[in-house]
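Participant: Here is a sequence with its predicted model. Questions after.
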Amino acid sequence: MELYLVRHGQSQANANHIMQGAKIDQPLTDKGRMQANETKEKLSGIQFDKIFVSPLKRASETAEIIVGSQVTVTFDPRLVEFDYGKWDGQRIEDLVANYPEYFKNASNFKNSWRVSGGETYEKAQKRLSNFMNSLGLDNNDQVLVVSHGMTIKLWLALLLNTNNPERIAEPENAEYTHFSFYHGIPILKAYSK
């Protein structure tokens, strides 16, 4: 299987530096639509067999730009963004000022759920693992997934078998990450292209 993970294009919340998790559902900006069109060009030579998309607007808009409205996509709630709890919708600079221990030391962020009431890394990775198991890795499918930055970051940590997701940078808006699976083993081919 060839798996292409695409982060959505810039959303209004991204442009306004708002923490945007599973509860914030804002559309793309003009820049975000342009980014999605650039990714469409990068992926234009690939005929996808399956397309899965987070049901949030920013992801569904990105997917429609990349594959068009005539292609069938499957919306899957397991692909939504990480849930930041009560931090969703707040200005990032305010969160950094009020909770520096979670933002100035990246290794502490995994414990932010204790304050934010949001999701744990383990819970997010469990839903992503469940999704991966439903794909069937030993096939020749070309699979496109349009999802979110933190979700993809945690997915990468899962696929690369690392317990330190904070060492992985989130992909940029509308960029893709490509994995090949050989006998179920993930091989990273491209990151944030």
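Facilitator: That came through, no problem. Owing to the predicted nature of the structure, the values given are computational and were not obtained by experimental measurement.
Participant: Please count neighbours and contacts with C-alpha atoms only from this point.
Facilitator: Noted.
Participant: show me where the chain has strands.
Facilitator: Listed in chain order, the strands of the chain (DSSP state E) span residues 2-7, 50-53, 74-75, 142-147, 176-182, 185-190.
Participant: try this one next to it:
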Amino acid sequence: MDRKKIYLVRHGQTDFNLQGVVQGSGIDAPINATGRAQAQAFFDAYSDVEFDQIYHTGLIRTKQSIQAFIDRGTPTRALTELNEISWGDYEGTPMTPEEGEYYQHMLHQWQQGNLDYAIAGGESPNTVAKRMKRGIDIILNGPGKTILVCMHGRAMRIFLSLILNYNLKYMDQFGHSNLCLYLLDQLEDGSFSIKKFNDQNHLKDLRQPSE
């Protein structure tokens, strides 16, 4: 098996991100103008990297975020196993104070190790992890050494926990923002180390002076 170098990015901004609306796996929203600018900035910063293989989820916002790399003819595969967690009944709705309180309760359950706890109608971390493991196996046993993967925020946290052998109750330590980068290097023993953590340097020219 080839040792992998994985460039793991979150998708660019969508209007739902901007409006504070829950997306999850059930909302197939495209990236907006800011998301397209983020995608271009990422491409400009990493266009010299020769990716052997690209993966995105089954949702359009991840494919759009790395389309410039796909357009170069790099082999690309959609992996629905990497899709965002389902937020069930809360998908497509603004985060009200009451829903925010419920969301914090859910996060607390997960942080206490209750990883079978799911939001109403949605998936639990353990449910997502089962399919995520299948996606990771496909990537690790697939072609190429230098890999680009575009995912979603919560799914990325679960992906990183699994590939780095962390207990899922600690997944919130893996912060993320739209079009951030995690760079992972595979070591001789098959484990991975993080070379870049929630890196946003490629987006610095897009930030407002107050940020």
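Facilitator: The structure has been received and is ready for your questions. In this text the structure is predicted, and so the values were computed from the model without any measurement.
Participant: tell me the contacts of the one residue sitting closest to the centre of the first structure?
Facilitator: What sits nearest the mean C-alpha location of the first structure, by C-alpha atoms, centre = their mean, is H148, with 2.4 Å. Applying C-alpha atoms under 8 Å, 6 or more residues apart in numbering to H148 of the first structure gives the contacts V6, R7, H8, A59, L79, V80, E81.
Participant: In TSV: those, plus distance to D94 of the first structure and neighbour count.
Facilitator: Shown next, in TSV, are those (distance: C-alpha to C-alpha, whole Å; neighbours: other C-alpha atoms under 10 Å):
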residue	distance to D94 of the first structure	neighbour count
V6	28	30
R7	25	29
H8	24	32
A59	26	31
L79	27	24
V80	24	26
E81	21	23
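Participant: Nearest spatial neighbour of N83 of the second structure, chain-adjacent residues omitted?
Facilitator: T57 (5.2 Å; C-alpha to C-alpha, 6 or more residues apart in numbering).
Participant: Alignment lookup: that neighbour to the first structure.
Facilitator: Under the alignment (TM-score structural alignment), T57 of the second structure maps onto S54 of the first structure.
Participant: pretty sure T14 of the second structure contacts Q23?
Facilitator: No - contact status for T14 of the second structure versus Q23: not in contact, 9.5 Å apart, counting by C-alpha atoms under 8 Å.
Participant: quick one: common contacting residues for these two?
Facilitator: Common neighbours of T14 of the second structure and Q23 (C-alpha under 8 Å, 6+ apart) are A29.
Participant: Show where stretch 130-137 of the second structure falls in the first structure, residue numbers please.
Facilitator: Stretch 130-137 of the second structure corresponds to residues 126-133 in the first structure, going by TM-score structural alignment.
Participant: so who does the counterpart of V146 of the first structure in the second structure touch?
Facilitator: The equivalent of V146 of the first structure in the second structure is C150 (alignment by TM-score structural alignment). Shown in contact with C150 of the second structure (C-alpha under 8 Å, 6+ apart): L8, V9, R10, H11, Y55, H56, T57, T62, K63, S65, I66.
Participant: Buried ones in the match of stretch 130-137 of the second structure, by neighbour count?
Facilitator: By 16 or more other C-alpha atoms under 10 Å, the buried positions in stretch 126-133 of the first structure come out as R127, L128.
Participant: cool, and stretch 152-164 of the first structure?
Facilitator: Neighbour counts over stretch 152-164 of the first structure (16+ other C-alpha under 10 Å) mark I152, K153, L154, W155, L156, A157, L158, L159 as buried.
Participant: Near the match of T57 of the second structure, how many other residues are there?
Facilitator: 23 (other C-alpha atoms under 10 Å).
Participant: likewise the one 10 residues further on?
Facilitator: Around E64 of the first structure there are 19 other residues, counting by other C-alpha under 10 Å.
Participant: Look up how far D138 of the first structure lies from it.
Facilitator: 27 Å (C-alpha to C-alpha, to the nearest Å).
Participant: any chance you could map the helices in the first structure?
Facilitator: Secondary structure of the first structure (DSSP state H): helices at 12-15, 30-42, 57-67, 92-98, 100-103, 113-116, 121-135, 149-159.
Participant: and those as a markdown table, adding distance to I168 of the first structure?
Facilitator: Putting the helices of the first structure into a markdown table (distance: least, C-alpha to C-alpha, whole Å) gives the following:
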| stretch | distance to I168 of the first structure |
| --- | --- |
| helix 12-15 | 19 |
| helix 30-42 | 21 |
| helix 57-67 | 21 |
| helix 92-98 | 19 |
| helix 100-103 | 15 |
| helix 113-116 | 19 |
| helix 121-135 | 13 |
| helix 149-159 | 6 |
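Participant: Return the most buried member of those helices.
Facilitator: Stretch with highest mean neighbour count among those: helix 57-67 (a mean of 24; mean count of other C-alpha atoms under 10 Å).
Participant: hang on, isn't W87 of the first structure packed against I18?
Facilitator: No - W87 of the first structure lies out of contact with I18 (C-alpha under 8 Å); the separation is 9.3 Å.
Participant: Figure out which of the strands of the first structure is closest to E170 of the first structure.
Facilitator: Of all those, strand 2-7 sits nearest to E170 of the first structure, with 9.0 Å by C-alpha to C-alpha.
Participant: In the second structure, which residues correspond to the closest one?
Facilitator: Counting by TM-score structural alignment, strand 2-7 of the first structure falls onto residues 5-10 of the second structure.
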